[in-house]
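Q: My questions concern the predicted model and sequence given below.
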Amino acid sequence: MSKKHKISKSRKKELEDEVTKTVRKFKEDYPQIKSPIENSYLTIEKMGFFIIGKKLDDDISGFHLNIGKYKCIFINRNHHYARQNQSLWHEIYHWYTNDIGHISSKNAIEYEEMEYKAENFASKILIDRDNLKDVILLNNIKVKYIKRREIVQLQNHYSASYMNVARALYEEYPNEFNPNRMNLGLRKNHEKLIEFCKKEDLDYSIYNIPKSDYITGSFIEDLKQNYIDNKITLDYLEDILNLIDEELNIGE
């Protein structure tokens, strides 16, 4: 079995440029989606998606599939909200581009170009790069000397993770942003990040992990109404309900 190699820095830049074009086209098709996005769940549901959340293995971020005519995104509720927001838009990339792989994994991002592009797309939807520059200018933030506190404030503004914001800054200001500022956003330093937020009296609710599973409220009702209207058969309805109740173990 051949060893996987990380995507090179130069190749990442090429992929990021490709994604910028995809994001531009996506925003032309969906002009109502503007950064910052207050509620990614609701925004994506308004696009016609049904979202089903379940606590899964930590390495799994999510996946999307069609159940009949229903566009569904399955998301890992074992992750904090910042990661879930990223994963939701990651799956929108796969759907929008039809660049589809397997179940999305956090560990695949540095090795698989398709996953890297999906992740960069999600970042650019959550953190619109032009908007980021405007916010930096408006708040008189000196990127070269940006403080960790300011990065946390940006994370809360965009409902994204600290690392997501740091990478966006590095992408847009490669000659100014100090990459050492990324350290606090590393997975191994997550508890340090939370302690930093507490010490600085900064909101860190974006890192809360929900206790419950999730299903789009109208999903089950829509299925039942379609059955009543003779648009789907009883067998079809039962198959979908069994998938939700048994396979995903999410109640109505």
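A: Cool, got the structure. Because the structure is a prediction, the values reported are computed rather than measured.
Q: switch to C-alpha atoms for all contacts and neighbour counts from now on
A: Noted.
Q: mind listing the strands for this structure?
A: Secondary structure of the chain, counting by DSSP state E: strands at 49-54, 60-67, 70-76, 104-105, 214-215.
Q: So which elements touch the second one?
A: Which is strand 60-67. Secondary-structure packing of strand 60-67 (3 or more CA pairs under 8 Å, 6 or more residues apart in numbering; DSSP states H and E): strand 70-76, helix 81-97, strand 104-105.
Q: Leaving aside the residues adjacent along the chain, what's closest to the residue most central in space within the chain?
A: Centroid-nearest residue in the chain: residue 86, 1.4 Å away (criterion: CA atoms, centre = their mean). Closest residue to residue 86 apart from its sequence neighbours, by CA to CA, 6 or more residues apart in numbering: residue 122 at 5.6 Å.
Q: which residues touch the residue nearest to the centre of the chain?
A: 119, 122-123, 126, 160 (CA atoms under 8 Å, 6 or more residues apart in numbering).
Q: alright, now check it against this:
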Amino acid sequence: MSHKRKLTSEKKAELYQSVVPIAEEFRSRFLNKDAPIEDTFETLERLGYFIVRFPAHNDLSGFYIKKGEYNCIFVNSSHSLGRQYYSAWHECYHAYTGDIGGISLFGDMKHSEMEQRAEYFASCILMPEDLVRKYIRQNGLSNLKYIKYEHLIIMQNYFRVSFSALITRLIKLYPRYKNDLSNRYNLGRPENAQKLLKKIHAVGGDESLVLPTNKFSVSQRFYELLHNNLKDDRISTDKAQSVLELLESMKQKYES
């Protein structure tokens, strides 16, 4: 049996460097470069993407499809909200660049150059280097060797990401603190969820970022736009019906 080879550190570095300008261009064109993204789903919908969230097995991150005139991003809602935001931007990468494969599985990310690029894109969108370094500087956190958990949680809330995603990003930007930050990474693991929630409550943080939503969700705006486009003959009845049938079949599957 053949085994997929993991991406080397050198290859990951090469992929990261190739994605940074793409993410910077996207933020410059469509986002406020000087502020974090408060609500990823609302932002993506404003940009013309449509978000469908549904609970699935843990290895599934999400997937992107173009259905009729619509760019649809599907996200696994059994993950924490912070990870859902990350997964949405991961799929946005596929839509924006045309670098498209199948569904995004966590197991593939260690081996797939395309999936690794999408992960880096999400990281750079949610936690752009200049904004992270500005936050670190303004909050007097330059010595990450001794950074406290409460400071990390407050930073996590600021960037609206999962705890694990924040630690991974900090290690990428501040590699000399890799060992110290890696020790803190464990708090974001599922088995330590209650410990993390306790620390979040202690600083008045947003616990929703680390909890799954486990719901099937399609924004009302999606249905309104679909109806308006059909009414104004911008899409055909068949195309509109195919979208509705797809969503209804998924809803029945995950709510039954």
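A: In hand now; what should we look at? What you see is a predicted model; the values in this text were computed from it and never measured.
Q: Drop the TM-score for these two in here.
A: In this superposition the chains share a TM-score of 0.90, using TM-score structural alignment, normalised by the length of structure 1; 251 aligned residues with a CA RMSD of 2.2 Å.
Q: measure residue 82 of structure 1 to residue 42 of structure 1 for me?
A: According to CA to CA, to the nearest Å, residue 82 of structure 1 stands 15 Å off from residue 42 of structure 1.
Q: neighbour-wise, which of the two wins?
A: residue 82 (21 against 14; other CA atoms under 10 Å).
Q: Does the more buried one touch residue 160 like I think?
A: Yes: using CA atoms under 8 Å, residue 82 of structure 1 makes contact with residue 160 at a distance of 4.8 Å.
Q: distance of residue 97 of structure 2 from residue 199 of structure 2?
A: 38 Å.
Q: of those two, who's got more company?
A: Per other CA under 10 Å, whichever of residue 97 of structure 2 and residue 199 has more neighbours is residue 199, with 16 against 10.
Q: What sits closest to that one if chain neighbours are left out?
A: Closest to residue 199 of structure 2 by CA to CA, 6+ apart is residue 150, at 6.8 Å.
Q: same question, residue 166 of structure 2
A: Nearest non-adjacent residue to residue 166 of structure 2 (CA to CA, 6+ apart): residue 156, at 6.1 Å.
Q: Would you check that that neighbour makes contact with residue 164?
A: No: using CA under 8 Å, residue 156 of structure 2 is not in contact with residue 164, being 9.2 Å away.
Q: returning to what we had before: got a list of what the residue nearest to residue 86 of structure 1 touches?
A: Counting by CA under 8 Å, 6+ apart, residue 122 of structure 1 makes contact with 86-90, 93.
Q: just curious, which of these is nearest to residue 178 of structure 1?
A: Lowest distance from residue 178 of structure 1 to these (CA to CA) belongs to residue 86, with 23.2 Å.
Q: What is the burial count for residue 245 of structure 1?
A: 13.
Q: Residue 129 of structure 2 versus the counterpart of it in structure 2, what's the distance?
A: Aligned by TM-score structural alignment, residue 245 of structure 1 pairs with residue 248 of structure 2. Look at residue 248 of structure 2 and residue 129 of structure 2: by CA to CA, they are 40 Å apart.
Q: outside of stretch 210-228 of structure 2, which residues touch it?
A: Here stretch 210-228 of structure 2 has contacts from 50-55, 77-82, 162-163, 193, 197, 240, 251, 254-255, using CA under 8 Å, 6+ apart.
Q: Now list the buried members of those.
A: Buried members of the contacts of stretch 210-228 of structure 2, counted by 16 or more other CA atoms under 10 Å: 50-55, 77-82, 162-163, 197, 240, 251.
Q: Give me the mean deviation of the top helix by length along structure 1 from structure 2.
A: In terms of residue count, the longest helix belonging to structure 1 (DSSP state H) is helix 9-29. Superposing on structure 2 and averaging over aligned pairs (mean CA distance after the TM-score superposition for structure 1), helix 9-29 of structure 1 comes out at 1.8 Å.
Q: Buried residues of that helix, list them for me.
A: Applying 16+ other CA under 10 Å to helix 9-29 of structure 1 flags 12, 15-16, 19-20, 22-23, 26 as buried.
Q: Counting neighbours, what do you get for residue 104 of structure 1?
A: Neighbour tally, residue 104 of structure 1, other CA under 10 Å: 23.
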